[in-house]
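1. I need the structure of the sequence given here:
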Amino acid sequence: MYQVRVKFEDQIANWSAPEDYSKVAIHLAGLPNTPLPVPGITEFLTGQGYALLQPHYPGTHDSAGVFDPYATHVIVPAWMSALERGLVIDLGKSEKLEAKEDVSLLSSHSYGTYVGMRALREGAMVDKAVFFCTSFAYGKLGRQFGQIDDKSSSARYVRDAFPLTFRTERQDAIEEFYVEHSHDDLHMAPAEGVTDCFVVSPGADETSDPKVSQSGALNFLRSHAERFSVGGNLIAEGAGHAVASMLNEQVRSELAKWLNTEGVR
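-> Coordinates of the predicted model:
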């Protein structure tokens, strides 16, 4: 597997690819995250034949700008377009990265599921999307997606323990996002095509109710059948919050089958 940092304008991402990949995916991490490829999902998706791009969100790690938890979704169509147009630079080789295919899969975890779904709701199009620890909204709206605490301690931890990693314009931005609201009414912008979705919930995550998480995500997807179909859903029994924990044998098997079945466009 080939791993390198890549660059688009002043933004940085990790690029992990098998030598002979046939598909391209983007994975959106939760908070906090590391600047390295996410364990578990990287090995799984590259093993399924995907080249995988994992962005450093604006204003985090090595990407320039300010981290605004409400606006991170704009990077999804930006990176998709940059890959498709050949504008991404492979920093290992100091040359343009020639992606063999357009982005066909969006993978996301926790906070990343908000980012990914927001991008899709704003019109980004991919064949398939998988959501781990679904939170399509936070604050009061987040309860319908299984949140069972107010996230205040988690938000303060991200703010206080990683002040240079998550560089916000306002000190209270992350806590406001998680605890009060994500400034979003889950609106749906017009777009053409249907994205096939798979929802995975952890069975032993103290911060969420897996049954409510599943029902909330599935109800939302099914209420927008013009944009989404449901290709599968699982509760990863005994799994904690991390993606690697959720990728147990059953989840890997079912996801592999789904990834190798054509979705609906």
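2. when you work out contacts or count neighbours from here on, use the C-alpha atoms and nothing else.
-> Noted.
3. surely Glu98 is in a helix?
-> No - per DSSP: H, G, I helix; E, B strand; the rest coil, Glu98 lies outside any helix segment and is coil.
4. and for the residue nearest to it when sequence neighbours are not counted, the neighbour number?
-> With C-alpha to C-alpha, 6 or more residues apart in numbering as the criterion, Glu98 has its nearest non-adjacent residue at 6.0 Å, and that residue is Gly86. By other C-alpha atoms under 10 Å, 14 other residues sit near Gly86.
5. one more, please, to line up against the first structure:
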Amino acid sequence: MAFVKFKDICGDLFIPAPHKNNKAAILWLPGLPNKPSVEDMGQPLADLGFTILQLRYPGNWESKGTFGPSTSLEGAIQGLELLASGESCDQLEKKDVQWNIDRIFIAGNSYGGAIALSALANTSLAEGAVCFCPLLEPHLQNVHKNEEDLHSLYSFITKEHSADYRGFNEQEWGSFMDGNHQANPSQYIEQLKDEPILFIHGASDTSILPHHTIDFFHKLTEAGSCAAELKIVEGKGHGNGLRKATTEIWTEWLFNNHGIIKEQPFE
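-> Next up, the predicted model:
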């Protein structure tokens, strides 16, 4: 693992051993509030041959700048640019690091799922996305008072995590939650309809109900998408339990649909 910086972002970079390298990279975008490093989205995936960048959004943890949906989107694109460059400097060891990839995917959880799809729509650097319980329709969140009111995330984060989310703006968060923001995926149906996307949502999720993901998936298919897939997972809720329970599903989706060669035992 290396700790790398690029423009306004930084993150943990996991580089597979050369004999395991499948030449595919994954940019990991977390939900809110997040931890700086996520165990299941790091070394286990590098052991499968993936190069992994666990992004800190701008203004989040060690990254510079201010935090918000706009800078999160900008930071995601910067993360893709960093992965595409193939080189950086390990800030801890003070030495150059290189990696060898020929394709990049984005994986996002909850809020990170919204940022992942918005980034996918705004750059050609990524070949597809895996979205876990994504926040796709914030303007329809909790309309019937039967799921989490994510408007309250602003108050919670600024009260409990202000040091880790610097410059968080209430007006911008309100625009994002009202669906009037460049980081809202719903405005990018045309741009996303031909992109390979795997949606995974837990049937027991009460933070973001699965019908939002189902509705978004149907919008893509109605627009002509043949590349999007949807998995609703019974008995799973929101967050890392869903990811861990479906690792084989979404890694197989990458291997089977995108020509990624599984790492072979070293000989």
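6. how alike are these chains, TM-score-wise?
-> The TM-score (TM-score structural alignment, normalised by the length of the first structure) is 0.81; 252 aligned residues with a C-alpha RMSD of 2.9 Å.
7. is the residue positioned nearest the centre of the first structure in a helix, a strand, or coil?
-> The centroid of the first structure falls nearest to Ser108 when counting by C-alpha atoms, centre = their mean (2.3 Å). Following three-state DSSP, we place Ser108 of the first structure in the strand state.
8. what sits closest to it if chain neighbours are left out?
-> Ser108 of the first structure's closest residue in space is Leu28 (C-alpha to C-alpha, 6+ apart), at 4.5 Å.
9. report how many residues lie close to the one you found.
-> Number of residues near Leu28 of the first structure (other C-alpha under 10 Å) recorded here: 25.
10. for Arg85 of the first structure, same thing?
-> Arg85 of the first structure, neighbours per other C-alpha under 10 Å, totals 12.
11. distance of it from Ala242 of the first structure?
-> Remark: distance between Arg85 of the first structure and Ala242 of the first structure (C-alpha to C-alpha, to the nearest Å) = 33 Å.
12. same thing with Phe162 of the first structure?
-> Taking C-alpha to C-alpha, one finds Phe162 of the first structure at 19 Å from Ala242 of the first structure.
13. same question for Phe67 of the first structure.
-> Distance, Phe67 of the first structure to Ala242 of the first structure, by C-alpha to C-alpha: 22 Å.
14. try Phe177 of the first structure
-> Distance of Phe177 of the first structure to Ala242 of the first structure, given as C-alpha to C-alpha: 21 Å.
15. ok, Arg156 of the first structure next?
-> Plainly put, Arg156 of the first structure is 19 Å away from Ala242 of the first structure if you go by C-alpha to C-alpha.
16. the more surrounded of those two?
-> Taking neighbours as other C-alpha under 10 Å, Arg156 of the first structure and Ala242 compare with Ala242 leading, 19 against 16.
17. which residue of the second structure sits opposite the more buried one in the alignment?
-> Alignment note (TM-score structural alignment): Ala242 of the first structure maps to Gly239 of the second structure.
18. can you give me how far the helix or strand hosting Ile232 of the second structure is from the chain middle?
-> Ile232 of the second structure belongs to strand 228-233 when elements are defined using DSSP states H and E. Using C-alpha atoms, centre = their mean, to the nearest Å, the mean C-alpha position of strand 228-233 of the second structure is found 16 Å from that of the whole chain.
19. please apply the same query to stretch 34-52 of the second structure.
-> 12 Å.
20. who touches that stretch?
-> The contact list for stretch 34-52 of the second structure, computed with C-alpha atoms under 8 Å, 6 or more residues apart in numbering, reads 11-17, 20-28, 53-54, 56, 61, 99, 101, 244, 262-263.
21. mark which of the residues you listed are buried, thanks.
-> By neighbour count, with 16 or more other C-alpha atoms under 10 Å, the contacts of stretch 34-52 of the second structure hold 11-17, 20-28, 53-54, 56, 61, 99, 101, 262-263 as buried.
22. in three-state terms, label the aligned residue in the second structure for Ile89 of the first structure for me.
-> Matched to the second structure by TM-score structural alignment, Ile89 of the first structure sits across from Cys89. Look at Cys89 of the second structure: counting by three-state DSSP, its state is strand.
23. run a quick neighbour tally on Cys89 of the second structure.
-> Residues lying near Cys89 of the second structure (other C-alpha under 10 Å) number 16.
24. around Ala29 of the first structure, how many other residues sit close by?
-> 25.
25. cool, and Thr206 of the second structure?
-> By other C-alpha under 10 Å, 14 other residues sit near Thr206 of the second structure.
26. and it, what element?
-> Counting by DSSP H and E, Thr206 of the second structure is found in no helix or strand.
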